[in-house]
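*Asks:* how does the following fold in three dimensions:
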Amino acid sequence: MRNMNNMMKQAQKLQKKMLETQQELATKTVEASAGGGMVKVVANGGQKIESIVLEKEIIDPEDVEMLQDLILAAVNDALKKSQDMVSSEMSKLTGGMNIPGL
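*Replies:* Below is the predicted model:
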């Protein structure tokens, strides 16, 4: 019974630390770009896009599809970097154990 109590305490500590880490990660950002830096996207650790910056030179009314593709590429890259950042920080807490939902 004593071991069970210790396990529960450790689980509660881990849960608290994970929550703190998630809150901290929500304030950290990553940046991705496409088109040689003409499209820049910033995402946070909460997997939210914080900003999209387009250089004037990339805006061509005759080629909207290219701009859409560059924005999509930069957004997807920013979200991937954000997910990688979160995974890296969480694996530090869990010792590399794969816990569903993280």
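*Asks:* going forward, measure contacts between C-alpha atoms and count neighbours the same way
*Replies:* Fine.
*Asks:* tell me the buried residues in stretch 24-33?
*Replies:* Leu25, Ala26, Thr29, Val30, Glu31, Ala32, Ser33 (16 or more other C-alpha atoms under 10 Å).
*Asks:* which strands and helices sit next to the one helix or strand the fifth one maps to?
*Replies:* By that I understand Glu31. Using DSSP states H and E, Glu31 sits in strand 29-34. In terms of contacts (3 or more C-alpha pairs under 8 Å, 6 or more residues apart in numbering; DSSP states H and E), strand 29-34 is packed against strand 39-44, helix 64-94.
*Asks:* another sequence for comparison is provided below:
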Amino acid sequence: MAKGRFPGMGNMGNMMKQMQKMQKQMEEIQKQLEEAEVEASVGGGAVVAKANGKKEILSITIDESVVDPEDVEMLQDLVLAAVNEALRNAEEMMAKEMGKLTGGMNIPGLF
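*Replies:* You can find the predicted model right below:
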């Protein structure tokens, strides 16, 4: 054994370089995904919600045919359903793209 060397330290340094590279790639992907948009449509297109990868709602479009003062509750339900679906789509988009990088490993606190 070489004097002053620890077995396996070369592997540890290589692993650290790989982790740093992976972290940089994750940051780049997260930045791209934050700008990406997804949408969800409910009620046959009556309400459409768009969200980004930050899970922020960007817009809500409501077809005027579903605006009925006598049935506000239905419109509220449609909006709620569209928003929740758009947020789920944003979450799935993030998980799918990060999964490509991590090889499907579930890394707590990743996103």
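*Asks:* report the TM-score for the pair.
*Replies:* Aligned and superposed, the two chains score 0.96 in TM-score terms (TM-score structural alignment, normalised by the length of the first structure); 102 aligned residues with a C-alpha RMSD of 0.8 Å.
*Asks:* after superposition, how close is the strand holding Glu31 of the first structure to the second structure?
*Replies:* Taken against the second structure, strand 29-34 of the first structure registers an average deviation of 0.8 Å after superposition, with mean C-alpha distance after the TM-score superposition for the first structure.
*Asks:* which bit of the second structure covers that strand?
*Replies:* With TM-score structural alignment applied, strand 29-34 of the first structure matches the range 37-42 in the second structure.
*Asks:* so for the counterpart of Ile71 of the first structure in the second structure, what's the nearest residue that isn't a sequence neighbour?
*Replies:* Taking TM-score structural alignment, the alignment pairs Ile71 of the first structure with Val79 from the second structure. The spatial neighbour of Val79 of the second structure that comes closest, neighbours along the chain excluded (C-alpha to C-alpha, 6 or more residues apart in numbering), is Val47 at 6.2 Å.
*Asks:* what's the spacing between the one you found and Met19 of the second structure?
*Replies:* 43 Å (C-alpha to C-alpha, to the nearest Å).
*Asks:* if you count surrounding residues, which of those two has more?
*Replies:* Val47 (22 against 12; other C-alpha atoms under 10 Å).
*Asks:* ok, now how distant is that one from Arg88 of the second structure?
*Replies:* 16 Å.
*Asks:* with Glu56 of the second structure instead?
*Replies:* Glu56 of the second structure is 11 Å from Arg88 of the second structure, by C-alpha to C-alpha.
*Asks:* can you check Gln76 of the second structure too?
*Replies:* 18 Å.
*Asks:* compare the two (neighbour count), which wins?
*Replies:* Comparing Gln76 of the second structure with Arg88 by other C-alpha under 10 Å, the one with more neighbours is Arg88, at 17 against 12.
*Asks:* who's in contact with stretch 82-91 of the first structure?
*Replies:* 18, 21-22, 25, 29-30, 43-47, 97-98, 102 (C-alpha atoms under 8 Å, 6 or more residues apart in numbering).
*Asks:* average gap between that stretch and the second structure?
*Replies:* Mean deviation of stretch 82-91 of the first structure relative to the second structure after superposition (mean C-alpha distance after the TM-score superposition for the first structure): 0.5 Å.
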